[in-house]
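Novice: Pasted the sequence and its predicted model underneath.
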Amino acid sequence: MQSNRRNIKKASKSDLPALEEIFRLEFSKPPYNEKWGSKLAAQKIGKYFRTCTIMVCREKKEIAGFIIFHTDYWFAGKICFIDELVVREAFRGKGAGSALLSQVEAEARKRKMKSTYLLALHGCPAQEFYEKHGYNENNWVLMRKQLNPTASI
């Protein structure tokens, strides 16, 4: 997708340092308040680069945000799972996130995927954003078990 100022393309290896920094910065803010260290963020984004598709949205050559997704399988067929959608605060509300989401949905349709899934923090602006784009809650619940009593996640 391209407009006068917006360009969405598959991420290249040279994008990784910027994506890691954007990931760390944006997830350190409310409502997430996650404290990602540089090394761990690099490992996470690097793993995604090796195993998923990352699309980057640039506006006037500046990275506005990115989306990470992969193909998965369910009993009814192939599905698209969106792992991350990160838009820099300065670019929110200006169409970058919508453009990235539309790009992935178009790619999923082209690949004959049945549905698109993602996780969103309950009650946060991201949930409202996804609902505005036709996503809805389902009956699945994310569950966890704390294995280390001193761990914060």
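Specialist: Sure, I can see it.
Novice: For the rest of this, base every contact and every neighbour count on C-alpha atoms.
Specialist: Fine.
Novice: I would like the residues contacting the longest strand anywhere in the chain, please.
Specialist: Across the chain, the longest stretch assigned as strand under DSSP state E is strand 62-74. Contact with strand 62-74 is made by 19, 22, 48, 51-58, 78-88, 90-91, 96-97, 100-101, 104, as judged by C-alpha atoms under 8 Å, 6 or more residues apart in numbering.
Novice: again, only using 6 Å
Specialist: 52-58, 78-88, 91 (C-alpha atoms under 6 Å, 6 or more residues apart in numbering).
Novice: again, but for stretch 118-127
Specialist: So stretch 118-127 is in contact with 81-82, going by C-alpha under 6 Å, 6+ apart.
Novice: Same question for that stretch: list its buried residues.
Specialist: For stretch 118-127, burial by neighbour count (16 or more other C-alpha atoms under 10 Å) applies to 120, 126-127.
Novice: re the thing from before, show me the contacts of strand 62-74 that map onto strands.
Specialist: 53-58, 78-87.
Novice: Now name the helix or strand holding A99.
Specialist: Element membership of A99, judged by DSSP states H and E, is helix 96-110.
Novice: want to compare, so here's the second one:
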Amino acid sequence: MNLNLRARIMKTSDLKKCSELMLKVFNGEPWFDKWESVNQVQKYLKEFVDNPVFIGFVIEENNKILGACFGHTRSWYEGEEYYIDEYFIDSDLQCSGIGSRLMNYIKEYLISKNIYCIALLTEKDFPAEQFYKKHGFKVRNNTIFMYNNF
């Protein structure tokens, strides 16, 4: 693992680089999303950034962003929780430990802010599911994701 890796809180100036990386990651295998442009992704991610309770993280090497996490806090009766909206690592670097380094940094940061929980949605039977399970996430059997296309 390269020693020049650094995880940190995201800055608004990171948005374009994160958008370029997300386009690369999610338009590729195994997701095969159909993002049309960096501008479309940037508009999507900026909606998270504009949330007053947004907290974002990046991991970089020599000022090149290799991964990012877009999320926000939510108040709950048990205390503040952090909800991950988007989490991605450069597809060329997945399974290299970079995603784990970023996740560990996020957990340490959240603990320091008295945030007790991380929650997220992910695709079942995709590599991300195993990544999150490796980091202690559990599937809640009494919760379902529902949607209505019209």
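Specialist: Everything's here; your move. The structure displayed is predicted, hence computed values, not measured ones.
Novice: before we move on, back to that, among the contacts of strand 62-74 of structure 1, the buried ones, what's the PyMOL command?
Specialist: Command for PyMOL that selects the buried part of the contacts of strand 62-74 of structure 1, burial taken from 16+ other C-alpha under 10 Å:
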select buried, resi 52+53+54+55+56+57+58+78+79+80+81+82+83+84+85+86+87+88
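Novice: Quick one: neighbours of the equivalent of N63 of structure 2 over in structure 1, just the number.
Specialist: Aligning on TM-score structural alignment places N63 of structure 2 opposite K61 in structure 1. A count of nearby residues for K61 of structure 1, using other C-alpha atoms under 10 Å, gives 10.
Novice: mind listing what K61 of structure 1 touches?
Specialist: So K61 of structure 1 contacts nothing (C-alpha under 6 Å, 6+ apart).
Novice: Distance-wise, check it relative to S12 of structure 1.
Specialist: Applying C-alpha to C-alpha, to the nearest Å, the value for K61 of structure 1 to S12 of structure 1 is 14 Å.
Novice: same thing with R92 of structure 1?
Specialist: R92 of structure 1 sits 23 Å away from S12 of structure 1, going by C-alpha to C-alpha.
Novice: More neighbours: which of the two?
Specialist: Shown here are R92 of structure 1 and S12; by other C-alpha under 10 Å, R92 has more neighbours (14 against 11).
Novice: In structure 2, what sits opposite that one in the alignment?
Specialist: Taking TM-score structural alignment, R92 of structure 1 has Q94 as its aligned residue in structure 2.
Novice: mean per-residue distance, the helix holding A99 of structure 1 to structure 2?
Specialist: Superposing on structure 2 and averaging over aligned pairs (mean C-alpha distance after the TM-score superposition for structure 1), helix 96-110 of structure 1 comes out at 1.3 Å.
Novice: Which residues in that helix does the neighbour count mark as buried?
Specialist: Those would be 96-101, 103-105, 108, for helix 96-110 of structure 1 by 16+ other C-alpha under 10 Å.
Novice: Could you do stretch 66-82 of structure 2 as well?
Specialist: Buried residues in stretch 66-82 of structure 2 (16+ other C-alpha under 10 Å): 66-73, 80-82.
Novice: Mind checking which residue lies nearest the centre of structure 2?
Specialist: Nearest to the geometric centre of structure 2 sits Y87, at 1.9 Å (C-alpha atoms, centre = their mean).
Novice: Find the nearest non-adjacent residue to it, please.
Specialist: C69 (4.4 Å; C-alpha to C-alpha, 6 or more residues apart in numbering).
Novice: Please report how far that neighbour lies from N4 of structure 2.
Specialist: Applying C-alpha to C-alpha, the value for C69 of structure 2 to N4 of structure 2 is 19 Å.
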